[in-house]
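**Student:** Based on what follows, work out the 3D shape:
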Amino acid sequence: MPLLGFGTWQLRGESAYQAVRDALEAGYRHIDTATMYGNEAEVGRALKDSGVPRDEVFVTTKLPPERAGQERATIEASLRALGLAAVDLWLIHWPPSRGRSVRVWREFVQARDQGLTRAIGVSNFGADEIDELSAETGERPAVNQIRFGPSLYDPAIVAAHRERGVVLEGYSPFKTTNLHDPVLTGVAATHGVDPARVVLRWHIQHEFVVIPKSATPERIARNADIDGFVLTPAEMEAINSLGRR
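**Tutor:** The predicted structure is shown next:
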């Protein structure tokens, strides 16, 4: 699972198609979508038209909580829309209501075992909810995708995931962070990059998966260009401190 992915929330129609094409052209090899985004067909068409081999792209989609009880129909619809035989990761988008998570999770395990998805996980779950799934089924989510960024950094949350062997994946990295914060602008100036790339580099060095989103080709390409600099331990700690304000 590439640590840097491309998010597609709020991208619809031709805008979604072109953004995914631009992302793949810029070098992204991890695309994140969801049933509720309403753009799986456009994502699938972009994947096909890009010419990038299927086995080089990690594709994630998600089950809306209101589809609890319709798991098989939902994943099959996602695969048809995406034009894929299987996705790489299927997530429960939010915990279903009325204590239905375990029942849904059992269906996820079955879908994985039947080859419809290579891995299964959750999104917006707390540690206690993850523990319930593991205790009831013996199957631990591979990933938990949560709202995350430097201003939400909490060592306890990080430790809770790592102790359980669950990958922490962050969404909305820029919306959760003040990109004009002096800490970020100062680090950015030192390395000759913009604050957004500092935020992404911080995620990568922590080994957090991160899925920035943009519809602008230049920004999509710029966000992918984070290999040319490395944050120092002092810089990492300064950015960590944004979560303690």
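**Student:** going forward, measure contacts between C-alpha atoms and count neighbours the same way
**Tutor:** Noted.
**Student:** in what helix or strand does H203 lie?
**Tutor:** Following DSSP states H and E, one finds H203 within helix 195-206.
**Student:** ok, now which ones touch the closest residue to L84 other than its chain neighbours?
**Tutor:** Leaving out its chain neighbours, the residue that sits closest to L84 by Cα to Cα, 6 or more residues apart in numbering is G44, at 7.6 Å. By Cα atoms under 8 Å, 6 or more residues apart in numbering, the residues touching G44 are A81, L82, G83, L84.
**Student:** if we can go back for a sec, next one: the helix holding H203 to chain centre, how far?
**Tutor:** Computed by Cα atoms, centre = their mean, to the nearest Å, the chain-centroid distance of helix 195-206 equals 14 Å.
**Student:** who does whichever helix or strand comes after it touch, helix- and strand-wise?
**Tutor:** As assigned by DSSP H and E, the chain's next helix or strand after helix 195-206 is strand 209-210. Judged by 3 or more Cα pairs under 8 Å, 6 or more residues apart in numbering; DSSP states H and E, strand 209-210 is in contact with strand 167-171, helix 195-206.
**Student:** one more to line up against the first:
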Amino acid sequence: MASTKATSKTYTLNTGAKIPAIGLGTWQSKPHEVEKAVEIALRRGYRHIDTALAYGNEEEVGRGIKNSGVPREEIWLTTKLDNPWHKRVQEGIDSSLKSLGTDYVDLYLIHWPSSTDPSDLKKHHPDWDYIKTWQEMQKLPATGKVRNIGVSNFGITHLEKLLNDPSCKIVPAVNQIEIHPNNPSPKLVEYNTSKGIHSTGYSCLGSTNSPLYSNETLLTLAKAKGKTPQQVLLAWGIQKGWSVIPKSVNKERIETNFELDGWDLTEDELKKLDSMPERFKVCGDAWLPVKVFFGDDE
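**Tutor:** Next comes the predicted model:
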């Protein structure tokens, strides 16, 4: 069972680095809202901020960090390499660092296993795939610009191919994937763990207008605990063993999401959430030139 100090809990990665169990996600946050959200989160006690080049908000994230007054070295900062930049990994990280206004990031992820042609985003590079991208990613820790490298939206199929390739000298530290009770992906999480890869759950609250918030199992459990459904979902993820990055730009929700200390879900309560039969994904792959979700990770 997880500690009752969830907000100060960390997970040790295969590099020895410690990633905070809870962070602030910034995907789908509207322009001009992220800067303040990051500042609020850091002032409240968050020490983990997640962004990506593709989100278009790295500059705002950087300003929010600066405005918070929290020293950079106390913050775990994650960003991601966008699909059209797979052939330009060094340029990709340099672009992100400039936008963020920092000399390094704590974690740099391949955002998707899709090497998209920048001249036509509906096409995949015929001569380039994520194996070659990882070869370039592996050069980054030695530069000091990146402390840890990992992947995002990689399934077992992708990881098997990557880890079995002779050029793979560094096992990804993290695989960031969609995880909530209606998309638990137990086989993928178990596979990550078996390979020493930490799982981070995005869309851990099921995203905006989620079907989760009409789920009687979740609502009844939250009411009985005297907690919000969001708090219950975050506690479920942390107690199951992965880090969570709930997204919000609302001050009250940002602060409430961080109120996870002093209580736990019981084993029975965890099992109730585990047994919710409904399934949905927030993030699909129809917009990509290649299919990345195969439905085989459940």
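**Student:** Please work out the TM-score for the two chains.
**Tutor:** The TM-score (TM-score structural alignment, normalised by the length of the first structure) is 0.95; 245 aligned residues with a Cα RMSD of 1.5 Å.
**Student:** quick revisit: so the helix holding H203 of the first structure matches what in the second structure?
**Tutor:** Mapped onto the second structure using TM-score structural alignment, helix 195-206 of the first structure spans residues 229-240.
**Student:** Tell me how many other residues surround L82 of the first structure.
**Tutor:** 24 (other Cα atoms under 10 Å).
**Student:** show me the residues around the closest residue to E136 of the first structure other than its chain neighbours that make contact.
**Tutor:** Take E136 of the first structure and drop its neighbours on the chain: the residue closest to it by Cα to Cα, 6+ apart is V102, 7.0 Å away. Residues in contact with V102 of the first structure (Cα under 8 Å, 6+ apart) are E132, L133, E136, T137.
**Student:** For the second one, give its distance to T33 of the first structure.
**Tutor:** So that's L133 of the first structure. Remark: distance between L133 of the first structure and T33 of the first structure (Cα to Cα, to the nearest Å) = 23 Å.
**Student:** How about the first one?
**Tutor:** Computed with Cα to Cα, the distance linking E132 of the first structure and T33 of the first structure is 26 Å.
**Student:** Would you mind naming the helix or strand containing the residue of the second structure positioned farthest from its centre?
**Tutor:** Seen from the C-alpha centroid of the second structure, the residue lying at the greatest distance (Cα atoms, centre = their mean) is A224, 29.1 Å away. Assigned by DSSP H and E, A224 of the second structure belongs to helix 216-225.
**Student:** Now do that helix against helix 229-240, angle only.
**Tutor:** Calculated by axes from the mean of the first three to the mean of the last three Cα atoms, to 10 degrees, helix 216-225 of the second structure forms an angle of 90 degrees with helix 229-240.
**Student:** more neighbours, E132 and T33 of the first structure?
**Tutor:** T33 (23 against 14).
**Student:** residue in the second structure matching the more buried one?
**Tutor:** T33 of the first structure maps onto T51 in the second structure, by TM-score structural alignment.
**Student:** Surely its match and W27 touch.
**Tutor:** Yes: shown here, T51 of the second structure and W27 form a contact pair, counting by Cα atoms under 8 Å, at 6.8 Å.
**Student:** ok, the closest residue to D129 of the second structure other than its chain neighbours to G155 of the second structure distance?
**Tutor:** Spatial nearest neighbour of D129 of the second structure, chain neighbours left out: S115 (5.6 Å); criterion: Cα to Cα, 6+ apart. Distance, S115 of the second structure to G155 of the second structure, using Cα to Cα: 16 Å.
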